[in-house]
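> Fold the stuff below for me.
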Amino acid sequence: MSASQMIANRHTFFGRGSLRELLPLLSADPQPTLLFCGRSFLAGDAWAALENDLTPLLVGHEIVSHEASPVEIDAWVDRWRGRAQRVVAIGGGSVLDAAKAFAALSQHPLNTLRYLEKVGDTAVTGATLPLIAIPTTAGTGSEVTQNAVVTDKTDNKVKASLRHPAFVPQVAILDPDLLRGAPDHVLACCAIDAFTHLFEAYLSAKGNLFTRQMALNGMRSFITAWPRLNSDDEAGDIAREQMMMASWLGGLSLSMAGLGVIHGIAGELGAIKDYHHGEVCGRLLLPFLEISGKSDHPQQQALMSDLANTLFPAFTLPPARLLAEWLKENAIVPFWQTPQTLTQAEVSWILARSNSKNALVTYSEEQQRAMLEAAYDIV
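Okay, the predicted model is just below:
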């Protein structure tokens, strides 16, 4: 078994109200700073409180409304190369990934597609602008990962990453109060993405004691948070804090141990459909648990038993079934019940490209098809 390596933020601020650390950080080292954010942030209370003091410290801002495409990243680089010397990203995973991609490619001479995994022909270097990452959702863990996800749904139909250890943001500010007021569907779908990162990293063939203990810690936080994410009280505040921790630990876990078949399918599906990535993972997780419950792989069985003992002491149901039922019974919104479709052609396209990634078990095309057919209406 190979050694695991953890590469994390140089500085991580955690806790309710920690967004207040942003202004002193920028003021202590004045330099031209570009903000990446979503429209919802600019319409919210946090921006209203920051705007007067933050605006003089910025050279401008870019709005990110979806997973960034190579064309969009190239346009940002053309507009801001040489003008921006630092980047601040405040938003969900798509915002953070877009900012990470811009920060890196503004320091590279070629266009995005030349460096992109799966389709590129040139390796990235570690050159990147300093980046402060501030998540407003708890799901992707992008604030602590080495990769920036880029999606091209037009010419190349690919969802892939720009990846280098130097792309981990230097600073992360994890303020659970930024989750307040998010729609229930967003909270739930982002959270199940965080859980899937933790769960797949826990079951990864690349895992070891270090990575699995980290993933278990994250799953403990998730279990505490999952039923109360939208509560407008002290229990909700605690839940959002725990989920922010789970998401960050999920980013660390996936960076060290990798992911499994759920993301092996979800990444390809995301190249052709606009479905929320977290919801895709959550929909696939439930049939995966049914399939894995029938597995006779001894290490996976042992890990699932250890997981159940840790998260659900004195459990009586089989671990995979117990986990699936608990997730459904305690969800703040049953996202998996809303009908979503895939065509037969789309299923075939996905299966021609999907894989089991770092899973302990190699899942056959028939098993992957069964997951898709259980998760989606096939037309």
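
> Every contact and neighbour count from this point should use C-alpha atoms.
Will do.

> Could you report the separation of Arg212 from Gln242?
Taking C-alpha to C-alpha, to the nearest Å as the measure, Arg212 and Gln242 are separated by 18 Å.

> Am I right that Trp336 is in a helix?
Yes. Judged by DSSP: H, G, I helix; E, B strand; the rest coil, Trp336 forms part of a helix.

> to compare against the first, here's another:
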Amino acid sequence: MIASQIANRQTFFGRGSLRELQPLLCNAPLPTLLFCGHSFLKSPAWQALEADLAPQFIGMEIVSHEASPNEIDAWVARWRGKVQRVVAIGGGSVLDAAKAFAALSQHPLNTLRYLEKVGDTAISGETLPLIAVPTTAGTGSEVTQNAVVTEKVETKVKASLRHANFVPPIAILDPDLLRGASDRVLACCAIDAFTHLFEAYLSAKGNIFTRHTALAGMRAFISAWPHLNREDEQGNIAREQMMIASWQGGLSLSMAGLGVIHGIAGELGAIKDYHHGEICGRLLLPFLHLLGESDNAEQQQLMDELSTALFPGFTLPPATMLASWLKDQAITPFWHDPQPLTEAEVEWILARSNSKNSRVNYTEQQQRFMLEQAFHVR
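Here you go, the predicted structure:
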């Protein structure tokens, strides 16, 4: 099997690397649209650079949640033909929204016509150049081929626009942009990154190349997970490591795909506004229980190798060890106070969820177990 690695053409990494943005824009002047969130506009990073950066943009769109097809269509209608470059500064929702806009501004039909699961038209690789600047470490959207779009009202679908050309040509990974985020945001985004790495590591589509990438990302995660909210040098190093883990998670999922956790989370996210990282983290814990009981030889071999690499010297079963360590070392117990789901919502999710690229085809009963353990079903 051949692993296809698709990455940014330029990646700027390091504390304070957001300063690279202004010369990038000035050295190649183009009409540029900024996508960002309110939190970034209130941040010290924007306040420090606003005088230099703001004149480089012809306009700004604020993204406060996962973009809907109607929102993307409205942005395209407002800016088509006026923009030649896009900058996205924010979390995964901001980056995905900007990627979707950059592509669909170069396509004639509306968003739903191209969207996976519901569309009827293949999307081409036409897109505007995009500079991606993540302010969270979780989705890895700055290095993935897909732009996630969510429609919760009529179609009730969470799906992607996907093409190799949608990988942002330039990414700026500045760990200082994680400073000031709440413990819950840091933890939920980080566990999303870990889930990408972990599911890609176990993926039936994976090979030694993709597992090497995923394992490197999980090592970075392990070093960072307990220290993300510290204000000292150890905290700075942890945020650097988590930014790396998130980027490698995006790279890993692009090569090897994801598993049953995302096979459930994608459908749940189509009907509930819960944080995607929190959904994945909540589902990860009961999944590890199922994994510990699995008799799949390939899966168990991979878990043995993972345990040796991440927790040398420990004698607990690998899945049990991982679940215990994640909970013991978390900066906040994100799994407490489970969010509610109705029985009807569970049935709706299970009718659409799947095991994706898992080595095991998880039954509806097993997927129900994951949902019932992760959420308050009433």
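
> Is the residue most central in space within the second structure in a helix, a strand, or coil?
The residue lying closest to the centre of the second structure (C-alpha atoms, centre = their mean) is Thr139, at 1.5 Å. Under three-state DSSP, the three-state class of Thr139 of the second structure is coil.

> List the contacts of it.
91-92, 189, 192-193, 246, 249-250 (C-alpha atoms under 8 Å, 6 or more residues apart in numbering).

> Which parts of the stretch 1-150 of the second structure are helices?
Secondary structure of the stretch 1-150 of the second structure (DSSP state H, counting those that start in this stretch): helices located at 21-27, 38-41, 44-53, 69-79, 92-104, 111-114.

> Which of these has the highest mean neighbour count?
helix 92-104 (a mean of 27; mean count of other C-alpha atoms under 10 Å).

> Pull up the aligned stretch in the first structure for that one.
Under TM-score structural alignment, helix 92-104 of the second structure corresponds to residues 93-105 of the first structure.

> average offset between the matching stretch and the second structure?
With mean C-alpha distance after the TM-score superposition for the first structure, stretch 93-105 of the first structure departs from the second structure by a mean of 0.1 Å once superposed.

> follow-up on the earlier one: of all the helices of the stretch 1-150 of the second structure, which lies closest to Asp304 of the second structure?
helix 92-104 (32.0 Å; C-alpha to C-alpha).

> contacts for that closest one?
Applying C-alpha under 8 Å, 6+ apart, the set of residues contacting helix 92-104 of the second structure is 35-37, 63-67, 72, 75-76, 85-89, 110-111, 125-130, 132-134, 136, 138-142, 146-149, 161, 166, 168.

> Mind doing that once more with 7 Å?
Applying C-alpha atoms under 7 Å, 6 or more residues apart in numbering, the external contacts of helix 92-104 of the second structure come out as 35-37, 63, 65-67, 72, 75-76, 86, 88-89, 126-128, 132, 139, 141-142, 147-148, 161, 166.

> Buried members of those residues into ChimeraX, please.
Buried subset of these, written as a ChimeraX selection, criterion 16 or more other C-alpha atoms under 10 Å:
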select :35,36,37,63,66,67,72,75,76,86,88,89,127,128,132,139,141,142,147,148,161,166
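
> Among the contacts of helix 92-104 of the second structure, which ones are in strands?
35-36, 86, 88-89, 132, 147-148, 161 (DSSP state E).

> Include distance to Phe101 of the second structure when you put those into TSV, please.
Shown next, in TSV, are those (distance: C-alpha to C-alpha, whole Å):
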residue	distance to Phe101 of the second structure
Phe35	10
Cys36	13
Val86	9
Ala88	11
Ile89	14
Ala132	13
Ala147	9
Val148	11
Leu161	10
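
> Between those residues, which sits nearest Gly14 of the second structure?
Out of those, the member with the shortest distance to Gly14 of the second structure (by C-alpha to C-alpha) is Ala132, at 14.6 Å.

> How much space separates the closest residue to Glu61 of the second structure other than its chain neighbours from Val94 of the second structure?
Nearest residue to Glu61 of the second structure, sequence neighbours excluded (C-alpha to C-alpha, 6 or more residues apart in numbering): Phe35, at 4.9 Å. Separation of Phe35 of the second structure from Val94 of the second structure (C-alpha to C-alpha) stands at 6 Å.

> How about Gln300 of the second structure?
Gln300 of the second structure sits 37 Å away from Val94 of the second structure, going by C-alpha to C-alpha.

> List the residues that contact Ile170 of the second structure.
8-11, 130-132 are the contacts of Ile170 of the second structure under C-alpha under 7 Å, 6+ apart.

> quick one on the thing from earlier: what sits in contact with each of Phe35 and Val94 of the second structure?
Common neighbours of Phe35 of the second structure and Val94 (C-alpha under 7 Å, 6+ apart) are 63, 88.

> Quick check: Lys158 of the second structure is in a strand.
Yes. Using three-state DSSP, the assignment for Lys158 of the second structure is a strand.

> What's the local residue count around it?
23 (other C-alpha atoms under 10 Å).

> out of everything not next to it in sequence, what's closest to Met303 of the second structure?
Pro318 (6.0 Å).

> Please report the distance of the one you found from Arg239 of the second structure.
The value you get for Pro318 of the second structure to Arg239 of the second structure, if C-alpha to C-alpha is used, is 26 Å.

> Which of those two has more residues huddled nearby?
Arg239 (32 against 23).

> circling back: list only buried entries from the contacts of Ile170 of the second structure.
Buried among these by 16+ other C-alpha under 10 Å: 8, 11, 130-132.

> would you turn those into TSV with distance to His289 of the second structure?
Below are those laid out as TSV (distance: C-alpha to C-alpha, whole Å):
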residue	distance to His289 of the second structure
Asn8	36
Thr11	37
Leu130	41
Ile131	40
Ala132	36
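
> Of those residues, which pair is most distant in space?
Longest span within these, C-alpha to C-alpha: Thr11 and Leu130, 12.4 Å.

> Could I get the contacting residues of Cys188 of the second structure?
277-278, 281.

> In helices, which of the residues you listed appear?
277-278, 281 (DSSP state H).

> Most neighbours of all these, which one?
Gly281 leads those on contacts (other C-alpha under 10 Å) with 27 neighbours.

> do you know how far the residue nearest to it when sequence neighbours are not counted is from Leu128 of the second structure?
With C-alpha to C-alpha, 6+ apart as the criterion, Gly281 of the second structure has its nearest non-adjacent residue at 5.6 Å, and that residue is Ile191. Ile191 of the second structure sits 31 Å away from Leu128 of the second structure, going by C-alpha to C-alpha.
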